[in-house]
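Asks: Compute the structure for the input listed below.
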Amino acid sequence: MSDNKAFEASINNATLEILKSLAGNMDKACLVVERTAKQDCPVNYGALRADIHHEVDFGLDAIVGTVGNSLEYAPFVHNGTGIYAKGRGRKTPWRFKVASGKYKGWHTTRGQKPKPYLENAKMKNKDQIARILAGD
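Replies: Here you go, the predicted structure:
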């Protein structure tokens, strides 16, 4: 009976190289989306744009690329607030008071319109993402 250990090792090494290559393609695709999201992200002080990042996790069953923000207010900018929020926003205008400073006094708001810079970045690059993931 012949020894197949060398053959099995070569198959395992080839599988690992293929997974590494696919993870590299996912990383490239995420970078494309990240770059476009940073270009389209609304900027006040720049913290939201600076926080856009990506990560790629891979195992034997899946390779997952994620582009996003970790700032607490990022979902409110992306999805909107108040009457403009998708699904769960407040349905009526509301008032709030600023105690001091440039905006001191009472203000009425209906919320903030969504600025879906991450979703838009994904959709703008859909064809390029497909080419990258295919290895072209």
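Asks: all contacts plus neighbour counts: C-alpha atoms, from now on.
Replies: OK.
Asks: what's in contact with the strand or helix carrying residue 127?
Replies: Using DSSP states H and E, residue 127 sits within helix 126-134. Around helix 126-134, the neighbours that count as contacts under Cα atoms under 8 Å, 6 or more residues apart in numbering are 22, 25-26, 28-29, 32.
Asks: would you turn those residues into CSV with secondary structure?
Replies: CSV is the format used below for those (DSSP: H, G, I helix; E, B strand; the rest coil):
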residue, secondary structure
22, helix
25, helix
26, helix
28, helix
29, helix
32, helix
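Asks: Most neighbours of all these, which one?
Replies: For the contacts of helix 126-134, counting by other Cα atoms under 10 Å, the largest number of neighbours falls to residue 26: 25 neighbours.
Asks: how about this one, so we can line them up?
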Amino acid sequence: MSIEFDGLNEVLDSIDNIADIDKLNRALTKTCLVVEAAAKQKAPKGNGELRRSITSKVEDLEGVVFTPLEYAPYVEYGTGLFAENGGRQAVPWKYKDDEGIWHSTSGMRPHPYMRPALEENREKILTVIKEGLGE
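Replies: Take a look at the predicted model:
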């Protein structure tokens, strides 16, 4: 998923004039931590695995908030009949869990947690980045 900000080109153009890249990296780290904390609060509780897996990193002036869990996108976007952009329509389907028990499902409703965490903090992110640029 990629998010675009109005005025981002001007911000990127001004990066050439920044003497302190470390200051900008600190600002990016701060913004990632804001989104990471919000995503952890918004993620379904369940057994806590998804919440604990949400993390962030900053490399080469790029901040990323992510989870390495394979099932995380299914939670965010839903599955089957309930998937946001269309999913499996041949329902119900059966699957075996880790204990060998069979289940039947028509899908799972989406529970967005990453996108709202970013969207709800958009203004804060812009403010912190601008401060990091010395504006």
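Asks: Aligned counterpart of residue 32 of the second structure in the first structure, please.
Replies: Matched across to the first structure, residue 32 of the second structure falls on residue 30, judged by TM-score structural alignment.
Asks: sorry, back to before: can you add distance to residue 97 of the first structure and give the contacts of helix 126-134 of the first structure back as CSV?
Replies: Shown next, in CSV, are the contacts of helix 126-134 of the first structure (distance: Cα to Cα, whole Å):
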residue, distance to residue 97 of the first structure
22, 53
25, 50
26, 47
28, 46
29, 44
32, 42
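Asks: hmm, back to that, help me confirm that the match of residue 32 of the second structure is found in a helix?
Replies: Yes: counting by three-state DSSP, residue 30 of the first structure is part of a helix.
Asks: mind listing what it touches?
Replies: Here residue 30 of the first structure is in contact with 54-55, 65-67 (Cα under 8 Å, 6+ apart).
Asks: could you pull out the strands for the first structure?
Replies: Under the criterion DSSP state E, the first structure carries strands at the ranges 53-58, 63-68, 94-98, 105-109.
Asks: Find the residue at the geometric middle of the second structure.
Replies: residue 114 (3.4 Å; Cα atoms, centre = their mean).
Asks: any idea how far residue 70 of the second structure is from the residue nearest to residue 110 of the second structure when sequence neighbours are not counted?
Replies: Among residues not flanking residue 110 of the second structure along the chain, residue 78 sits closest, at 3.7 Å (Cα to Cα, 6 or more residues apart in numbering). Separation of residue 78 of the second structure from residue 70 of the second structure (Cα to Cα, to the nearest Å): 13 Å.
Asks: Compare those two (neighbour count), which wins?
Replies: The residue with more neighbours, out of residue 78 of the second structure and residue 70, is residue 78; 21 against 7, by other Cα under 10 Å.
Asks: what sits against that one?
Replies: Taking Cα under 8 Å, 6+ apart as the criterion, residue 78 of the second structure is in contact with 84, 107-111.
Asks: which residue lines up with it in the first structure?
Replies: Using TM-score structural alignment, residue 78 of the second structure pairs with residue 80 in the first structure.
Asks: Next one: its match from residue 112 of the first structure, what distance?
Replies: Taken as Cα to Cα, the span from residue 80 of the first structure to residue 112 of the first structure is 5 Å.
Asks: my read: residue 54 of the second structure touches residue 64, true?
Replies: No: judged on Cα atoms under 8 Å, residue 54 of the second structure makes no contact with residue 64 at a distance of 10.6 Å.
Asks: Which one of the two is surrounded by more residues?
Replies: Per other Cα under 10 Å, whichever of residue 54 of the second structure and residue 64 has more neighbours is residue 54, with 20 against 17.
Asks: ok, the counterpart of that one in the first structure - contacts?
Replies: In the first structure, the residue paired with residue 54 of the second structure is residue 52, using TM-score structural alignment. Residues near residue 52 of the first structure by Cα under 8 Å, 6+ apart: 34, 37-38, 67-70.
Asks: Which of these fall within helices?
Replies: Of the positions in these, 34, 37-38 sit in helices, assigned by DSSP state H.
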